[in-house]
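>>> based on what follows, work out the 3D shape:
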Amino acid sequence: MTGTPRTALTIAGSDSGGGAGIQADLRTFFACGVHGLVAVTAVTVQNSLGVQGFTEIPADVVTAQIKAVAGDMGVDAAKTGMLATAEIIDAVAKTLDEVHIGRSGETPFVVDPVAASMHGDALLREEALEAIRTQLFPRATLVTPNLDEVRLLTGVEVTDRDSQRRAADALLALGPQYVLVKGGHLYDDPDCVDLLSDGFQYIELRGPRYETKNTHGGGDTLASAITASLAQDLGVPDAVAEGKRFIERSVADAYELGAGVGPVSPFWRLRH
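This is a model prediction of the structure:
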């Protein structure tokens, strides 16, 4: 690569185990050829066995980080991950409008509505769910919930392809331009089938299901790979398809680390 790469901003929490959060986002941005920018929202205490606790960053510090990088370096696409509190979500939403990120501006914005870790540990205060619905979703180019997050946000229990489509419609009613309902937790399906919709088209993205417990950071990696592609001017369907290919390879190359769940690995890209 020559010249200055495109930039992608992650607004998310730090994972002390390095498998998810801003650490996963930055690894993925690098592997996808974009320069990563960061606004840290929380510091977690976690490892491969789970989350032992977290501390939120003050909302004004979160917004100051966003303004600092957007005003100086520019942002070609942005994503959110763990936002922790309604106060942080409200502050982020207002700041994104100020720096023209999201549907009110020209910069693509991906919302990964992180509500719990894969171990079931809470990463979002209860009052923050409504803030995600009302403050972030209407500003989002794309939202990327897993099935547990779909249930928390809409009440829809996804058990098959039909309910996956109902979930997409319920999420679109909250205001995003596109939704990606991830199907990795539909374990009775031999494939992993994600559903992308803008309310007019329903696109199934089918991929292999790998027999591995090491999937820590998978949702973050998918969302950040999509964000990297959006930063490089791909349209949403193409960016999602590229992100799907990226996470498939990352899960295939996942590795053991610690006594619990190991991380997915974007390192495969370095070999190609």
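
>>> could you use CA atoms for every contact and neighbour count after this?
Fine.

>>> tally of neighbours for residue 138?
Number of residues near residue 138 (other CA atoms under 10 Å) recorded here: 20.

>>> pretty sure it is touching residue 173, no?
No: using CA atoms under 8 Å, residue 138 is not in contact with residue 173, being 9.3 Å away.

>>> show me where the stretch 101-250 of the chain has its helices.
Along the stretch 101-250 of the chain, the segments classed as helices by DSSP state H, counting those that start in this stretch run 128-131, 147-154, 161-172, 218-231, 236-252.

>>> distance check, residue 179 against residue 51.
Separation of residue 179 from residue 51 (CA to CA, to the nearest Å): 28 Å.

>>> looking only at neighbour counts, state which of these two leads.
For residue 179 versus residue 51, the count of surrounding residues by other CA under 10 Å is larger for residue 179: 28 against 21.

>>> out of the helices of the stretch 101-250 of the chain, which gets nearest to residue 37?
Closest of these to residue 37 is helix 218-231, at 11.5 Å (criterion: CA to CA).

>>> to compare against the first, here's another:
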Amino acid sequence: MKKVLTIAGSDSCGGAGIQADLKTFSAHLVYGMSVITSVTAQNTQGVTDAYDLPVEVIEKQISAIFDDIKVDAVKIGMLSSSEIISIVANSLKLHKAQNIVLDPVMISKSGFNLLKEDAVKTLINELIPICTIITPNIYEASLIVQMDIKDLEDMKIACKKIYDKGARYVLVKGGHLNDDAIDVLFDGQDYYQFKGSRIKTKNTHGTGCTLSSAIASNLALGFDIVESIRRSKNYIQNAIENSFSIGMGVGPVDHFYAFRGLEVNKYER
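Predicted coordinates:
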């Protein structure tokens, strides 16, 4: 069985972060492991607080995994400070991690800052150069390259600028644009477009975490980058189509839509 590690923050309501990553890994039938960087207090209505774990504890979590287990892919999510970014980058270089998927989590849907402003430069200088692929949304890409992104051509320009910062592949997600939900991949030479249908639902909590975790899972399973993204886009499309409400705000996607309808008795001994 392939083994995938997530390094990210915890979401107390289970829709995003570590919890979404582990659900996505399980749905792809890979073994999920976790390094928790921050603990957030949040629900469907937003994030109310966050506590960063000491960098020494984060480093020890990473070492505990790599010293014992072969890691086939790594997904990186919420790293809120320069110190955390540096320790994660150095640890992954030390352990020669492969198939690193970086989801540069910067702000929650409710507007809570999950990445300190002074940490963006550290992310650019230390983390982007070691990742296999980075998957920013329009807002995150805009912060990284310091430009407004208004359309597909702007997305391509942003892809190239982020690629020049050291990433092997760049996937800029277009879900926040008003047109069709088109994501753009740049591999240093060619651009690829992945189009998804825009779904009328408010329940999109954890979509970015889920997509990046799906890409990490598919890379671990041996698919190339384009096929990994294609499969992951199909997965998140179906997960959003089957999303549901669990509270008074933005609900989660359904990570296990493909397993609904299985008889519970099947698992009885």
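
>>> any chance of the helices of the stretch 101-250 of structure 1 in JSON lines, plus mean neighbour count?
Below are these laid out as JSON lines (neighbours: other CA atoms under 10 Å):
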{"stretch": "helix 128-131", "mean neighbour count": "18"}
{"stretch": "helix 147-154", "mean neighbour count": "18"}
{"stretch": "helix 161-172", "mean neighbour count": "19"}
{"stretch": "helix 218-231", "mean neighbour count": "29"}
{"stretch": "helix 236-252", "mean neighbour count": "20"}
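
>>> among those helices, which is nearest residue 18 of structure 1?
Among these, the nearest to residue 18 of structure 1 by CA to CA is helix 218-231 (11.8 Å).

>>> structure 2: matching residues for the closest one?
With TM-score structural alignment applied, helix 218-231 of structure 1 matches the range 207-220 in structure 2.

>>> so how much does that stretch differ from structure 1 once superposed?
Here stretch 207-220 of structure 2, set against structure 1 after superposition, deviates by a mean of 0.3 Å using mean CA distance after the TM-score superposition for structure 1.

>>> which residues touch that stretch?
Outside stretch 207-220 of structure 2, the residues that touch it by CA atoms under 8 Å, 6 or more residues apart in numbering are 2-4, 6, 16-17, 20-21, 24-25, 28, 30, 72-75, 77, 99-103, 135, 225, 228-229, 231-233, 235-236, 240, 253, 255.

>>> and for stretch 171-191 of structure 1?
Applying CA under 8 Å, 6+ apart, the contact partners of stretch 171-191 of structure 1 are 133-134, 137-147, 150, 153-154, 159-160, 164, 167-168, 192-199, 206-209, 236.

>>> quick check: buried residues in it?
Within stretch 171-191 of structure 1, the residues scored as buried using 16 or more other CA atoms under 10 Å are 171-172, 174-184, 186, 191.

>>> which one of the residues you listed sits closest to residue 43 of structure 1?
Looking across those and measuring by CA to CA, the closest to residue 43 of structure 1 is residue 182, at 26.1 Å.

>>> could you check how far the residue mapped onto the closest one from structure 2 is from residue 86 of structure 2?
Using TM-score structural alignment, the partner of residue 182 of structure 1 in structure 2 is residue 173. As judged by CA to CA, residue 173 of structure 2 and residue 86 of structure 2 stand 25 Å apart.

>>> so what touches the longest strand along structure 2?
Assignment by DSSP state E gives strand 31-43 as the longest strand of structure 2. For strand 31-43 of structure 2, contacts defined as CA under 8 Å, 6+ apart pick out 1-13, 18, 22, 25-26, 47-53, 58, 61-62, 78-80, 84, 247, 249.

>>> which among these count as buried?
So, by 16+ other CA under 10 Å, the buried ones in those are 2-13, 18, 22, 25-26, 47, 50, 52, 58, 61-62, 78-80, 84.

>>> contacting residues around residue 257 of structure 1?
Counting by CA under 8 Å, 6+ apart, residue 257 of structure 1 makes contact with 48, 263.

>>> and the aligned partner of it in structure 2, how close does it get to residue 44 of structure 2?
By TM-score structural alignment, residue 257 of structure 1 lines up with residue 246 in structure 2. Separation of residue 246 of structure 2 from residue 44 of structure 2 (CA to CA): 8 Å.
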